[in-house]
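In: any chance you can model this:
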Amino acid sequence: MNLSLPRTPQGVYRLSVSTFYFLQGLVFASWACRIPDIKSALGMNDADLGSVLFAVPVGQMSAMALSGYLVGRFGSRKILMASSVFYPAVLVCLGLVSSFWELAGGLFLFGVAANLTNISVNTQGVGVERLYQCSIMARFHGLWSLAGFFGALLGAFMVDWNVSTKTHFLAIFLICMAILAVFSRFLLPRDARRSSSQSGGMFRSMDAYVLLIGLIAFGSMVSEGTMFDWSGVYFESVVQPGPGLVQTGYVAFMSTMALGRFTADRMVMRFGAVRVLRASGILIAAGLLVAVLFPVLWSATLGFLLVGLGTSSIVPLCYSMAGKSKKMI
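Out: As a prediction, this is how the structure comes out:
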C-alpha cells in the first residue's frame, strides 16, 4: 500500500489540513456521544444538563475575538498546532470530572479550545481553497462530519464494552497526538496577506453582507449544537428505543451531515449558493418537526437524517463566502 503524500504542494496541504478537520470532529464527537453517560454518572437531571452545556457556547463566544487576534498575530499554523494539543487535553479532563462545577469549568475550556481550533483550521482551509481556485470547503467540513460519524460509532462500542469515559477520552487524545506528529509539518506555512484596511486589531467592523453570512452560520450552528448536545438525551428520555439504540439519532444526523458535505460543493456549483442555503433551511425545519411531532424510533431517526442533510452545507458555505469577501473593513 502506497502511503506517500501527494506530489503537488496543493495536494500535500490539502491532505494535511483535512486530517486536522478530522481531528477536530473526532474530539467533539467523542464528547457528544458520552453526554448521557456523564449525565448519569453525575446524577444530573435535564435542567442541570441544560445549564452546564451552556458553558460550551459561552467559552466559544468568549474566545472569538482572542482566536482572531492570535491567528492574525502568530499565524494559523502555530495556533492550530497548539490548539490541537489543548482541545483533546481538555477532553481528557472532562472524563475525570466528579461534580457539576468541575464539568462546567471543563466545558468552558472545551468551548475555548474548540473556537481556537475552529478559527485556525478554517483559516488554513480558506488558504488551501485559494490555491485550488474552486470550492472545496464543504469537503473539508465533510471530514469533520465523517470524524463525527466515526467518533459516534466508536463511542457506541465503548459504551457497549463498558469502557469508562476516562479511558475512552485518553485513547482519543493519543490518536490526536499521532495526527499532530505526522501532519503538522505539512500545514500551510503562512496565511494569505491582508490589505492594510483589513489588518486592524482584535476587533474589526463589517458591513451587512458579512454580518448576514455570520447570522446564517450562527443559526445553523444552533441546530448543530442541539443535535450534538441533546440527540442522545432525546432518544433516551423521549423516544426510548431500547438498549443499544440511544445513539441512533446522533449517528443518523452525523451520517447525512457527512454525506451532504461531500456533495455540497457540487450542488453549489450547479444550483448556486442562495438556492442551496434556502433548501438547507427547509430541510432543517422539516426534520425537527418530524422528530418532535412523531417521537418514535423510525420517524425521529428520519427527522434527524433530514436535519443532518440540511445543516451539512451551511457552515462550510458561509466560511467560503466570508473568506472570499472583500467587504471586511
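
In: C-alpha only now, for contacts and for neighbours.
Out: Will do.

In: work out for me the element residue 318 sits within.
Out: Using DSSP states H and E, residue 318 sits in helix 314-324.

In: could you pull out the buried residues of that helix?
Out: Under the neighbour-count criterion of 16 or more other C-alpha atoms under 10 Å, helix 314-324 has 314, 315, 316, 317, 318, 319, 320, 321, 322, 323 buried.

In: swap in stretch 288-300?
Out: Applying 16+ other C-alpha under 10 Å to stretch 288-300 flags 288, 290, 291, 295, 296, 297, 299, 300 as buried.

In: including secondary structure, could those go into JSON lines?
Out: Conversion of these to JSON lines gives the following (DSSP: H, G, I helix; E, B strand; the rest coil):
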{"residue": "288", "secondary structure": "helix"}
{"residue": "290", "secondary structure": "helix"}
{"residue": "291", "secondary structure": "helix"}
{"residue": "295", "secondary structure": "coil"}
{"residue": "296", "secondary structure": "coil"}
{"residue": "297", "secondary structure": "helix"}
{"residue": "299", "secondary structure": "helix"}
{"residue": "300", "secondary structure": "helix"}
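
In: same list (the residues you listed) but as JSON lines, adding distance to residue 90.
Out: JSON lines is the format used below for the buried residues of stretch 288-300 (distance: C-alpha to C-alpha, whole Å):
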{"residue": "288", "distance to residue 90": "31"}
{"residue": "290", "distance to residue 90": "35"}
{"residue": "291", "distance to residue 90": "32"}
{"residue": "295", "distance to residue 90": "34"}
{"residue": "296", "distance to residue 90": "35"}
{"residue": "297", "distance to residue 90": "33"}
{"residue": "299", "distance to residue 90": "36"}
{"residue": "300", "distance to residue 90": "32"}
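
In: what's the longest helix in the chain?
Out: With secondary structure taken from DSSP state H, the chain has its longest helix at helix 100-132.

In: for that one, packing partners?
Out: helix 9-32, helix 46-53, helix 55-62, helix 64-74, helix 76-94, helix 137-160, helix 314-324 (3 or more C-alpha pairs under 8 Å, 6 or more residues apart in numbering; DSSP states H and E).

In: so who does the most centrally placed residue in the chain touch?
Out: The centroid of the chain falls nearest to residue 25 when counting by C-alpha atoms, centre = their mean (5.3 Å). Shown in contact with residue 25 (C-alpha atoms under 8 Å, 6 or more residues apart in numbering): 143, 144, 145, 146, 147, 148, 151.

In: following up with a second sequence; could you model it the same way so I can compare the two?
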Amino acid sequence: MTATDVRVAPPKAARVATWMYFGLNGFAIGMWVVHIPSIEHTTGITHSTLGLLLLVLGAAAFTGMQVAGPLVDKIGQRRLVPAAGIVLGISLAGPGLATNWWTLGLALILVGFGNGAIDVGMNAQAVVVERGYPRPIMAAFHAMWSIGGAIAAVVGAATLRADVPTELTLALAGVLCIVLSLIASRFLLEATIEEEDSPEGERTKPPAKLVWALGGLAFGLMLSEGVANDWAALHFRDILGTTVSTAAFAYGAFAVAMTVGRFLTDRVAAAVGPAAIVRWGAAMAAVGLTVVIVVPWVPVALVGWAVFGLGLAGGVPQLFTAAGNLDPRSSGALMARVVGLGYVGLLAGPALIGGLAHWMPLNIAFILPVVLCVLTFFGGPILKSKDPVARSEEPAVRSAK
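Out: Got it, this is the predicted structure:
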C-alpha cells in the first residue's frame, strides 16, 4: 500500500494554520474557565450543581470526539476542522447568556461538543502536516494550546477587572474564534489515500489491542495531568500550609514546565524516537511527583511539580501521532478512540484523587498517578511497533493547484 498526501497549501502555511487552531481552542476553553466564578454567581447555581454541569460538558466533549472521528475520514479535515471551530466559537457566547442551571447546561453541551470535535480534527490535521516534515512537530502544536490558555487568562483577568460584562467578553471571544477558523481554513491540508490491495483483496487493519493500548497510555498520562491541574495548588495550601497566593505557584511551575517541555520535545523525539519520549518522560514524571509526595519543603516541592510537568509534556503528542499513523484511511476514527480515552482520564483524575483524599492525606493519594506513570514506562515500547517518526527520504507528496 502507498499513501499520497495531497497538499492544498504550502507545508509552512498549513503548520501555522494548525497552530492557530490549537491556540484558538486553548483560548476558547481558557475564556470559559476564567469566567466560571462570575457565571456561577449570575446563574445562582451551587458548587455541587456546577460539578454536575462540568460532567455534562465532559460527556458532550467525548461525544463530539466520537462523532468527529469518522467524519474526518468521510468528509475530510478541510471541512470538519473549520466547522468545529465555528461551532465552538458560536457556543462560547452561551454560558455568558445563561440565567439558570438548565440554560447553562444546554450551553455547555454545545461548548463540549464543539471542543471535542475540534480536538480530534486539529490533531488529525497535525498528523497530516507532520508527515510532510522530516522530523516530529506534534508537541509544538500542543504547546500552542497552552499558549492560547495563557492568553485567555490574561485577557479574562483584564476584562473582569475592567467590569466588562461576561456575556460581551465571551461573545467577542467567540467571534474571534470564528474569524480565525475561517482565515486558517484555506491553508489546511487534505490527505487522500491510494491503496494497493493485498492479493487476497483484504485490507489490513491495525490490531485492536494496539489501539486500546495507546488509548490506555493516553488515559494514564492525561489522568496525571488532570491531577496537577486541579490539585497542585490545594496540595501546597492543605499539605504544606502555604498561603493561597503561594499555592498558585505550584500549578504555575507545572504549567510552565509542561509548555516549555512541549516546545523542546520535538527536537528530542527526532533524536531518540517516540517510545523513549513516552517511557523516560513518564519516569521523570513519576520521580517529580514522588518528590512532591515525600518532601515537605516548598522550594523542593516546586521543583517536583516542575519536573512532573516536564516529564508529562511530550508523551501524549507522541501517542496521538502514533494513533493517527496506524492507518491513514481511518486516521480520524482511530484518533477519536485514543484522544477520547485520554480525555476520560483528564476528567477522571481529579475526581479519583478527591475520592481518595476522603480516606488518606492528599499527598498519599498522589501515589495513583505515580503508579500510572510507572506503568506507562513499561508500556511505552509499544510505540516501536509502529514508529510514527519513520519517514522515507523522499516523501510521496505533491502540491495541488
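
In: re earlier: and which of the buried residues of helix 314-324 of structure 1 is nearest residue 34 of structure 1?
Out: The nearest member of the buried residues of helix 314-324 of structure 1 to residue 34 of structure 1, counting by C-alpha to C-alpha, is residue 315 at 24.5 Å.

In: any idea how far that closest one is from residue 283 of structure 1?
Out: Noted for residue 315 of structure 1: a distance of 15 Å to residue 283 of structure 1, by C-alpha to C-alpha, to the nearest Å.

In: which one, of the helices and strands packed on helix 100-132 of structure 1, ends up nearest to residue 238 of structure 1?
Out: Across those, residue 238 of structure 1 has its closest neighbour in helix 46-53 (11.9 Å, C-alpha to C-alpha).

In: follow-up on the earlier one: so which of the helices and strands packed on helix 100-132 of structure 1 comes closest to residue 258 of structure 1?
Out: Between these, helix 137-160 lies closest to residue 258 of structure 1; by C-alpha to C-alpha that is 4.6 Å.

In: tell me roughly how far that closest one lies from structure 2 on average.
Out: Its aligned residues in structure 2 lie a mean 1.9 Å from helix 137-160 of structure 1 after superposition (mean C-alpha distance after the TM-score superposition for structure 1).

In: now do the buried residues in whichever helix or strand comes after that helix.
Out: Remark: after helix 137-160 of structure 1, the chain's next helix or strand is helix 165-183, criterion DSSP H and E. The neighbour-count check on helix 165-183 of structure 1 (16+ other C-alpha under 10 Å) flags 165, 168, 169, 170, 172, 173, 176, 179, 180, 183 as buried.

In: of all pairs in those residues, which one spans the longest distance?
Out: 165 and 183 (27.0 Å).

In: look up the closest residue to residue 45 of structure 1, ignoring the ones flanking it.
Out: Spatial nearest neighbour of residue 45 of structure 1, chain neighbours left out: residue 39 (7.5 Å); criterion: C-alpha to C-alpha, 6 or more residues apart in numbering.

In: work out for me the element that neighbour sits within.
Out: Under the criterion of DSSP H and E, residue 39 of structure 1 resides in helix 35-41.

In: I'd like to know which elements that helix is packed against.
Out: Secondary-structure packing of helix 35-41 of structure 1 (3+ C-alpha pairs under 8 Å, 6+ apart): helix 208-234.

In: hmm, back to that, give the buried residues for the helix holding residue 39 of structure 1.
Out: Neighbour counts over helix 35-41 of structure 1 (16+ other C-alpha under 10 Å) mark 35, 36, 38, 39 as buried.

In: return the closest of those with respect to residue 307 of structure 1.
Out: Nearest to residue 307 of structure 1 among the buried residues of helix 35-41 of structure 1: residue 35, at 20.0 Å, using C-alpha to C-alpha.

In: from residue 251 of structure 1, how far off is the closest one?
Out: Distance, residue 35 of structure 1 to residue 251 of structure 1, using C-alpha to C-alpha: 14 Å.

In: quick one, what contacts residue 241 of structure 1?
Out: With contacts defined as C-alpha under 8 Å, 6+ apart, residue 241 of structure 1 is in contact with 235, 296, 297.

In: if we use 10 Å, what do you get?
Out: 235, 247, 248, 295, 296, 297, 298 (C-alpha atoms under 10 Å, 6 or more residues apart in numbering).

In: how close does the fourth one get to residue 238 of structure 1?
Out: Looking back up the chat, that one is residue 295 of structure 1. When distance is defined by C-alpha to C-alpha, residue 295 of structure 1 is 7 Å away from residue 238 of structure 1.

In: for the last one, same thing?
Out: Counting by C-alpha to C-alpha, the gap between residue 298 of structure 1 and residue 238 of structure 1 amounts to 13 Å.

In: now swap in the second one and tell me
Out: Per C-alpha to C-alpha, residue 247 of structure 1 is found 13 Å from residue 238 of structure 1.

In: of these two, who's got more company?
Out: Neighbours around residue 247 of structure 1 and residue 238, counted as other C-alpha atoms under 10 Å, are more numerous at residue 247. The numbers are 23 against 13.

In: wait, what's in contact with that one?
Out: Residue 247 of structure 1 makes contacts with 33-34, 36, 152-153, 155-156, 231-236, 241, as judged by C-alpha under 10 Å, 6+ apart.

In: what do you get for residue 316 of structure 1?
Out: Residues in contact with residue 316 of structure 1 (C-alpha under 10 Å, 6+ apart) are 122, 125, 135-142, 217, 261, 264-265, 322.

In: ok, and the most crowded of those?
Out: Among the contacts of residue 316 of structure 1, residue 261 has the most neighbours (other C-alpha under 10 Å), with 32 neighbours.

In: show me the contacts for the nearest residue to the residue nearest to the centre of structure 1 once chain neighbours are set aside.
Out: Of all residues not flanking residue 25 of structure 1 in the chain, residue 144 sits nearest, at 4.4 Å (C-alpha to C-alpha, 6+ apart). Applying C-alpha under 10 Å, 6+ apart, we find residue 144 of structure 1 in contact with 18-29, 138, 150, 254, 257-258, 261.
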